[in-house]
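In: starting from these lines, generate the structure:
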Amino acid sequence: MCLAIPARVVALQEDQQALVDLSGVRKSISIALVPQAQVDDYVIVHVGHAIGLLDPEEAQRTLALFAELPAGSPA
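Out: Alright, predicted model coming up:
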């Protein structure tokens, strides 16, 4: 099973990279597939790559669903 999660872009970096916030964890990812991504946009992240833009409301709904999962449960 593959999982892609919403993340908010907090900074653009060199070489088509961006720093994103994944529920408090910051990670550098590739935005080569979504070069139009800007700071404060939500992107869908899969294996270290942004694979699409996401509406902020949809991102919040998805993150809220993830937050409801019990710790240690399979996603």
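
In: only C-alpha atoms for contact and neighbour calcs from this point on.
Out: Will do.

In: report the buried residues of stretch 14-28.
Out: Neighbour-count burial for stretch 14-28, counted by 16 or more other Cα atoms under 10 Å, picks out 17, 18, 19, 20, 21, 28.

In: so which two of these are the farthest from each other?
Out: Farthest-apart pair in the buried residues of stretch 14-28 is 17 and 21; separation 13.3 Å (Cα to Cα).

In: quick one: the helices in the protein, in order.
Out: Here the chain has its helices, by DSSP state H, at 56-68.

In: tell me the contacts of residue 62?
Out: When contacts are counted by Cα atoms under 8 Å, 6 or more residues apart in numbering, residue 62 touches residue 6.

In: to compare with the earlier structure, here is another sequence to fold:
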Amino acid sequence: MCLAIPSKVTELKDNNMAVVDTLGVSREASLDLLGESVSVGDWVLLHIGYVMSKIDEQSARESLRLYEQMLQAMQEEENERIEANR
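Out: A predicted model of the protein is given here:
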């Protein structure tokens, strides 16, 4: 299973690279696999350092909301496991 994370393009660089913001973390990503142009402010799907496609802002925000819910649930489970082992 592949997981692509919605990210916002914050800067375009030389050599078909972009800087994207992914859940508050900035990283460089390759645009080599993307078949269309992107601009600063566009939302994209990022997978292992490659931008796979553009997405609309509403879809990106909904996906990020769901990721946050999953991360919160995982943290709660971890906290319960730690507490149970005390």
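
In: that older thread, closest to residue 71 of structure 1 among the buried residues of stretch 14-28 of structure 1?
Out: After measuring these against residue 71 of structure 1 - Cα to Cα - the closest member comes out as residue 21, at 19.7 Å.

In: was I right to think that closest one contacts residue 7?
Out: Yes - taking contacts as Cα atoms under 8 Å, residue 21 of structure 1 lies within contact range of residue 7: 5.5 Å.

In: rebuild the buried residues of stretch 14-28 of structure 1 as a markdown table, extending it with distance to residue 50 of structure 1.
Out: As requested, these are exported to a markdown table (distance: Cα to Cα, whole Å):
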| residue | distance to residue 50 of structure 1 |
| --- | --- |
| 17 | 9 |
| 18 | 9 |
| 19 | 11 |
| 20 | 10 |
| 21 | 12 |
| 28 | 10 |
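
In: the residue nearest to residue 49 of structure 1 when sequence neighbours are not counted: neighbour count?
Out: Distances taken as Cα to Cα, 6 or more residues apart in numbering put residue 30 closest to residue 49 of structure 1, at 4.7 Å, once the chain neighbours are dropped. A count of neighbours around residue 30 of structure 1, defined by other Cα atoms under 10 Å, yields 21.

In: off-centre distance for the longest strand belonging to structure 2?
Out: Identified as the longest strand of structure 2 according to DSSP state E is strand 5-13. Taking the mean of its C-alpha atoms, strand 5-13 of structure 2 sits 9 Å from the chain's own mean (Cα atoms, centre = their mean, to the nearest Å).

In: show me what counts as buried in that strand.
Out: The neighbour-count check on strand 5-13 of structure 2 (16+ other Cα under 10 Å) flags 5, 6, 7, 8, 9, 10, 12 as buried.
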